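In: With the sequence up front, the predicted model follows.
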Amino acid sequence: MKAMICRRWGGPGDLALEDMPSPPLGRGQVRIRTKAAGVSFATTLVIAGKYQRRPPFPFAPGTEVSGIVTEVDAACRRIRVGDEVVAVLDWGGLAEEAVAHEVNVFPKPATVGFVEAIQLAISYPTSAGALTWPHVLDVQPGHTLLVHAAAGGVGMAAVEIGKALGATVIATAGGARKTAFVRGRGADHVIDYSAKDFREEVLKLTDGRGVDRVYDPVGGDVFAQSLRCMAVESRICPIGFAGGTIPQIPANILLVKTLAVMGFNYGYYVGWSPHDARVEQADRTFALMERIRGWCEAGRCRPHVDRTFRLDQAADAMQALVERSVTGRVAIVMEA
């Protein structure tokens, strides 16, 4: 099989397209003929050796694929040969074949194409878990939800899911193209943070009260300013630090406004943590994926891919992400 291989820590340009042997199939695992794979900002951190997980060399990066099952281990019970699926991988996505633990493989909704379905592996469940689980944001009908970086993969998903949950969604994005895109995903209000102070705009939109929930993939000053436009007894969830700065949380603001900061790492639930919890948390992730499938089939969630790239163009796909020129996601396709 052909795969984009990382043999040393570096940038996207250091990856090379190589012929590699098919990965072995282990107990409880599923082999997938990859139709499409995802890359994200996290992928660039993995190949640079700066992510929380460092795969052994040589490896193909990529943690999300869609495709058709071609082989299953005898221990598998849910997935069969011929199934159209989406899967979360430890690594190995940028290859013509992928092997995943059955517990991390889910049926692809019939209403979603293979290219768009890559987002159902990580982006949508990340947002769905953060927004719906009681120990995180627990968004309820009538809440006002502020979503930052709403034109990105997890932000777009958060906008759609917030609306499906009955929230009023205020979204931030930068520039006319991205704000128009976010409006098209159903946000009630969209703020161009490159032209306006989002804190002031949020307070205007909420008559000075502030928002009930904040979903923040950016961090840094965005997180700090979000604390200052939140309602009393509200919650904020840091979901990533795309802005490059990990915020220091001022406890005095939390105390005065009775705010809660709810961290959320979806990786814990799919095996990306020192304690591999993918099996013990399986019922929770299965239920989450079924809920997402229902939203997709009802037209409430519409995964969007901005553009596609061939496997040998994976470095170009990552560069587009670094340049912040993408709305939604990009996808690597294995076939024309």
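Out: Cool, the structure landed.
In: hey, let's count contacts and neighbours off CA atoms from now on
Out: Will do.
In: so how far is the first residue of stretch 270-290 from its last?
Out: 16 Å (C-alpha to C-alpha, to the nearest Å).
In: now Ala149: how far from Leu255?
Out: Ala149 is 27 Å from Leu255, by C-alpha to C-alpha.
In: neighbour-wise, which of those two wins?
Out: When neighbours are counted by other C-alpha atoms under 10 Å, Ala149 and Leu255 differ, and Ala149 comes out ahead with 26 against 11.
In: got a list of what that one touches?
Out: By C-alpha atoms under 8 Å, 6 or more residues apart in numbering, the contact list for Ala149 reads Gly155, Ala171, Thr172, Ala173, Gly174, Asp216, Pro217, Val218.
In: The third one - how many residues pack around it?
Out: Residues lying near Thr172 (other C-alpha under 10 Å) number 25.
In: same deal with the last one?
Out: The local packing count at Val218 equals 21, with neighbours defined by other C-alpha under 10 Å.
In: how close does the nearest residue to Ala3 once chain neighbours are set aside get to Val112?
Out: In this structure, Ala3 finds its nearest non-sequential neighbour in Ala95, 4.0 Å apart by C-alpha to C-alpha, 6 or more residues apart in numbering. To Val112, Ala95 is 21 Å away according to C-alpha to C-alpha.
In: the more surrounded of the two?
Out: Regarding Ala95 and Val112, a neighbour count based on other C-alpha under 10 Å identifies Ala95 as having more, with 30 against 19.
In: hold the first one in mind and look at this next one:
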Amino acid sequence: MQAWHVHENGEPSEVMRLQDVEPPTPGDGQVLLKVRAANINFPDALMARGLYQVRPPLPFTPGVEICGETEDGRRVIATPALPYGGFAEYAVADAAALLPAPGALDDAEAAALHIGYQTGWFGLHRRARLEAGETLLVHAAAGGVGSAAVQLGKAAGARVIGVVGGADKAAVARELGCDVVVDRRSEDVVSAVKDATGGRGADVIYDPVGGEAYTQSTKVVAFEGRIVVVGFASGSIPSPGLNHALVKNYSILGLHWGLYNTRNPKLVQHCHEQLTELAARGVVRPLVSERVPLDGAAAAVQRVADGVTTGRVVVVPAPENGAAA
């Protein structure tokens, strides 16, 4: 089979190599999956660089989120067990963690419904307890993680403000359903959000960016607001001023979705059921902006790493035949 391997750490476009290798052998409790579609996530780039909290042994195949097919023909969503990731024709995953792929979504969409949407659901509902009528601010609203949060926020009845970088991404955020879109390249984010909320600020802020975005969040969070820290795509990890959180009376909530897989896997299953229902109703649908063949994976991972993509970029090793509404 063909699989991308990372033999040394560095930029994805430089260290990922497509090679002919033997299919991986599943271990105890694992299954071999034919990869139907593999969604690209920012952690794939971080792992290539050697900067992610999970560091698989070299060489490894990136790709942490797939729609795959079991040997008995079941169409499933899975998080591959590294080092046998999803940017390959076959991957390995834990049998107990397989989730049925929603019939309303095609392979690429199904692959993208997992980590980003689970993170959004846990962040907004489990951690921040978002309520209908509240204002939700989403940083990087046109990206893969942000676009999921926008859709889930709208599904929950929130008013959604999307912060993006550039006119093209602003258009995408509007199409996703953002009630207000702020282009950080041409507008002052703090002033724009205060204007949009009558000076009150946002009740919940969803931040996968960190850095300056987090600083902006602390200036526009409402009384009893909640800032959900999801990641640091900017590459800058902020140091929160706890005295500021005390004086303004807001909460800083961390979210590491992966912990639920070991600490409370039943919640992951419950979340998937909720997401599947939302997908069946057409309330959420992953924004897949690009579908690239297997040999284009390295360049695609680099584009995601560089922050020039919108929605999700998905690697499709073979022509899709998954269900779709």
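Out: Thanks, I have it. Not measured: the values here are computed from a predicted model.
In: Once they're superposed, tell me the TM-score.
Out: Here the superposed chains carry a TM-score of 0.94, computed using TM-score structural alignment, normalised by the length of the second structure; 316 aligned residues with a C-alpha RMSD of 1.3 Å.
In: before we move on, back to that, pretty sure the residue nearest to Ala3 of the first structure contacts Lys2?
Out: Yes - using C-alpha atoms under 8 Å, Ala95 of the first structure makes contact with Lys2 at a distance of 5.8 Å.
In: center of the second structure - which residue?
Out: Among the residues of the second structure, the one closest to the centroid is Gly116, at 2.8 Å (C-alpha atoms, centre = their mean).
In: which SSE is that one in?
Out: Using DSSP states H and E, Gly116 of the second structure sits in helix 115-121.
In: Surely Val154 of the first structure touches Leu120?
Out: No - here Val154 of the first structure does not reach Leu120: they are 10.3 Å apart, not a contact under C-alpha under 8 Å.
In: what do we get in the second structure for the residue nearest to Ala3 of the first structure?
Out: Correspondence of Ala95 of the first structure to the second structure, assessed by TM-score structural alignment: Ala88.
In: and that match, what does it touch?
Out: Contacts of Ala88 of the second structure (C-alpha under 8 Å, 6+ apart): Met1, Gln2, Ala3, Trp4, Val35, Thr61, Leu294, Pro317.
In: which residues are in contact with stretch 293-305 of the second structure?
Out: 11-13, 16-18, 40-42, 44-45, 87-88, 292, 309, 313, 315-318.
In: Go again with 7 Å.
Out: By C-alpha atoms under 7 Å, 6 or more residues apart in numbering, the residues outside stretch 293-305 of the second structure that reach it are Pro12, Ser13, Met16, Ile40, Phe42, Ala45, Phe87, Thr309, Val315, Val316, Pro317.
In: Tell me the one among those nearest to Ala101 of the second structure.
Out: Val316 (15.6 Å; C-alpha to C-alpha).
In: Enumerate every residue touching the aligned partner of that closest one in the first structure.
Out: Alignment note (TM-score structural alignment): Val316 of the second structure maps to Val333 of the first structure. Val333 of the first structure makes contacts with Lys35, Ala36, Ala37, Thr308, Phe309, Arg310, Leu311, as judged by C-alpha under 7 Å, 6+ apart.
In: that's a helix at the fourth one, yeah?
Out: No - with DSSP: H, G, I helix; E, B strand; the rest coil as the criterion, Thr308 of the first structure is located in strand rather than a helix.
In: corresponding residue for it in the second structure?
Out: That one, Thr308 of the first structure, aligns with Arg291 by TM-score structural alignment.
In: What about that match, how many residues nearby?
Out: Neighbours of Arg291 of the second structure (other C-alpha under 10 Å): 19.
In: I'd say it and Val315 touch.
Out: Yes - proximity of Arg291 of the second structure to Val315 meets the contact threshold set by C-alpha atoms under 7 Å, at 5.8 Å.
In: Give me the secondary structure label for Lys219 of the second structure.
Out: Per three-state DSSP, Lys219 of the second structure ends up helix.
In: Not counting residues beside it along the chain, what's closest to the aligned residue in the first structure for it?
Out: For Lys219 of the second structure, the aligned position in the first structure is occupied by Arg228, per TM-score structural alignment. Leaving aside its chain neighbours, Arg228 of the first structure sits nearest to Arg199 (7.1 Å; criterion: C-alpha to C-alpha, 6+ apart).
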